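Colleague: Model the structure of this input:
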Amino acid sequence: ERFQAIRKAKAEEAAAYFAEKAATWDTERSLHAADSDVEQALLAALGERPFQSFLDLGTGTGRLLEVLSDRYVSALGIDASHDMLSVARANLARVGLSNAQVRHGDIYALNVPPRSFDVVAIHQVLHFLDDPARALAEAARALRPGGRLLIIDFAPHELEFLRETHAHRRLGFGHDQMKRWLEALDLEMEQVTDLAPQSDENTNLTVTLWLARDPRIVTDLPVADPTREVA
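Modeller: This next block holds a predicted model:
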């Protein structure tokens, strides 16, 4: 009973935090393609074939862990915000998702074993970072040979107010810039998809999906537990 009471209190705390942030997020969401369209596009990009392990960097509410739950065997979400992790844990408990977990971590210094995940996703995170290339390098380090890196973020735009009211550090990323970053990490670009905003207004945002693959050949070497925390 005490455990259930603690869980209920944590869920209520998470819901209150999410409600406080919802208005700000809703404003941003209205500027780009519907979340459902983005989710369908990322599912299509990854294909229907299941994979073993999934890492979601900047997991936020844990939404991608839910969306991809029928594709992976195990999953880990990492976020720097304890408040967001509370939201994610409440959401995972609500849907009964037991093969996924979330924990606190630094996207610039991932506490996961190298070469341990089949798919790594960075969904709407890079534009908040001062050093996106460094985060991409950490994500690439976590990829198993043959693994795939999925990046979802904004195309270049000029909405300066997002810096002040939404804490954006970067106003989108161009195809050439992303290609250079990925090639520097020895990753091969497989697919690029642009999703137009919900309306034709030129003040709205285009969402881009970049899918890259680690071209290394899979070997028979033992694979570390991807959810194990490392120093």
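
Colleague: from here on, contacts and neighbour counts on C-alpha atoms
Modeller: OK.

Colleague: Point me to the residue sitting farthest from the middle of this structure.
Modeller: Summary for the chain: using C-alpha atoms, centre = their mean, the residue whose C-alpha lies farthest from the chain's mean C-alpha position is residue 1, with a distance of 34.3 Å.

Colleague: Which elements pack onto the lengthiest strand in the chain?
Modeller: Determined from DSSP state E, the single longest strand within the chain is strand 143-154. In terms of contacts (3 or more C-alpha pairs under 8 Å, 6 or more residues apart in numbering; DSSP states H and E), strand 143-154 is packed against strand 117-123, strand 207-213.

Colleague: Might you calculate how far the last one sits from the centre of the chain?
Modeller: Meaning strand 207-213. Per C-alpha atoms, centre = their mean, to the nearest Å, the displacement of strand 207-213 from the mean C-alpha position of its chain is 12 Å.

Colleague: Could you also give me the structure for this next sequence, so I can compare it with the first?
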Amino acid sequence: METIARILKLLGHPDRLRILALLQHEELTVSELVSVLKLSQPRVTQYIKSLEDAGVVDRLREGSWVFSRLCVNGGISMAIVMGVLEKLPVDDPVMAADRDRLNQVRAVRANQANQFFADVANNLGRLSHEFLPQAKVEAAILAQLDTRQFSLMVDLGTGSGRMLALLSDWVKNGIGIDLSPDMLRVARYTLSDERFAHLSVQQSDLARTPLGDGVADLVTLHQVLHHLDRPSDALSEASRLLAPNGTLLVVDFAEHDREDFRDQFSHRRLGFSPEEMSDLLSAHRFVDVRYETIAGADDTYPDLLIWRATRAPKRTLETIT
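Modeller: Predicted coordinates for the structure are as follows:
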């Protein structure tokens, strides 16, 4: 009862309600909230702190940036908050003005993301469009998942956030992990649309994420492993994150001899053979390993392989152990 009374008291303050309503749309920094709410930074910081203490807002640090977001697992407190937010009138003039200013913040963020992405788009864009039949790749990814729905997707090495956006209709919640603050800003731009409100990104080494054991039922590694010194570390983390019978999806180049990829695109590995990947997956407790080949643009460009594997069920793990 004390918890309920405390949450109701917090929700009785209009400015705290405004903050929660904004965070329902996306993660925001204090400075962004200040711009939208037109309140002083100390006051916004105070309100955020009270919401954190109540267990309804999380703090997410990325380098020198700190984002606030609604708690994913807040129990009864979050149930009350979401119930109240659903009842807020969409035509409330204060809320409408906040949404207008939020769109202005998004526009500024989009310009910053575009400026950064322009610096890398020449290489990344050429790699995506010349070497990869992107539409075929994405269609094959969706076909691999069929019509199954997932509770939590974790996209390791999320980059621009494209995989999260592509699979957004297949997942209840999604988290993208990337170490680069610049790429995370691009991902936030990619996912800034209202229909992606159930998706988020955070900064972390993809081989050592802060997420708990067995929290996900879908983990994706899209064009990531060839950049890593130790691909097995990423697969080990994927195995840890997945619940038994969870699904792993790996998209990467087939083994090739394009040495120029090392210099042009910072590739550590020149793709993976089906045998090598199968051995890696088996070593990290994956079973039912299957793959599909997507041909490169022509004979001079490497093929792409899409692997799907299942985290071994408990009875299999006991045998392995």
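
Colleague: just to revisit the earlier point, I'd like to know which of the helices and strands packed on strand 143-154 of the first structure is closest to residue 32 of the first structure.
Modeller: strand 207-213 (6.7 Å; C-alpha to C-alpha).

Colleague: residue range for that closest one in the second structure?
Modeller: The alignment of strand 207-213 of the first structure onto the second structure (TM-score structural alignment) spans residues 304-310.

Colleague: and for the matching stretch, what are the contacting residues?
Modeller: For stretch 304-310 of the second structure, the external contacting residues (C-alpha atoms under 8 Å, 6 or more residues apart in numbering) are 132, 141, 144, 244-254, 281, 286-296.

Colleague: Got a ChimeraX select line for the buried ones in these?
Modeller: To isolate the buried subset of these in ChimeraX, counting by 16 or more other C-alpha atoms under 10 Å, use the following:
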select :132,141,144,244,245,246,247,248,249,250,251,252,253,254,281,286,287,289,291,292,294,295,296
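
Colleague: so the helix or strand containing residue 52 of the second structure matches what in the first structure?
Modeller: If you go by DSSP states H and E, residue 52 of the second structure is part of helix 41-53. Correspondence between helix 41-53 of the second structure and the first structure is not established for any residue, with TM-score structural alignment as the criterion.

Colleague: you'd agree residue 111 of the first structure is in a strand?
Modeller: No: the assignment for residue 111 of the first structure is coil, going by DSSP: H, G, I helix; E, B strand; the rest coil, so no strand is present there.

Colleague: sorry, back to before: mean per-residue distance, the match of strand 207-213 of the first structure versus the first structure.
Modeller: If you overlay the two and look at stretch 304-310 of the second structure, the average distance to its match in the first structure is 0.4 Å (mean C-alpha distance after the TM-score superposition for the first structure).

Colleague: Pull up the distance across stretch 83-93 of the second structure, start to finish.
Modeller: For stretch 83-93 of the second structure, the first-to-last residue distance is 20 Å (C-alpha to C-alpha, to the nearest Å).

Colleague: repeat for stretch 198-210 of the first structure
Modeller: Distance across stretch 198-210 of the first structure, first residue to last, is 20 Å (C-alpha to C-alpha).

Colleague: Please point out which parts of that stretch sit buried.
Modeller: For stretch 198-210 of the first structure, the neighbour count (16+ other C-alpha under 10 Å) marks 198, 204, 205, 206, 207, 208, 209, 210 as buried.

Colleague: For the second one, pull up the helix or strand it's in.
Modeller: Residue 204 of the first structure is part of no helix or strand when elements are defined by DSSP H and E.

Colleague: Excluding chain neighbours, give the residue nearest to it in space.
Modeller: residue 31 (4.8 Å; C-alpha to C-alpha, 6 or more residues apart in numbering).

Colleague: element containing the one you found, please.
Modeller: Counting by DSSP H and E, there is no helix or strand that carries residue 31 of the first structure.

Colleague: That one reaches residue 205, doesn't it?
Modeller: Yes: because the distance of 5.6 Å satisfies C-alpha atoms under 8 Å, residue 31 of the first structure is recorded as touching residue 205.

Colleague: got any residues that touch both of these two?
Modeller: With contacts defined as C-alpha under 8 Å, 6+ apart, the residues adjacent to both residue 31 of the first structure and residue 205 are residue 197.

Colleague: So what's the residue count around residue 11 of the first structure?
Modeller: For residue 11 of the first structure, the count of nearby residues is 20 (other C-alpha atoms under 10 Å).

Colleague: Give me the secondary structure label for the alignment partner in the second structure of it.
Modeller: Correspondence of residue 11 of the first structure to the second structure, assessed by TM-score structural alignment: residue 110. Under three-state DSSP, residue 110 of the second structure falls in the helix class.
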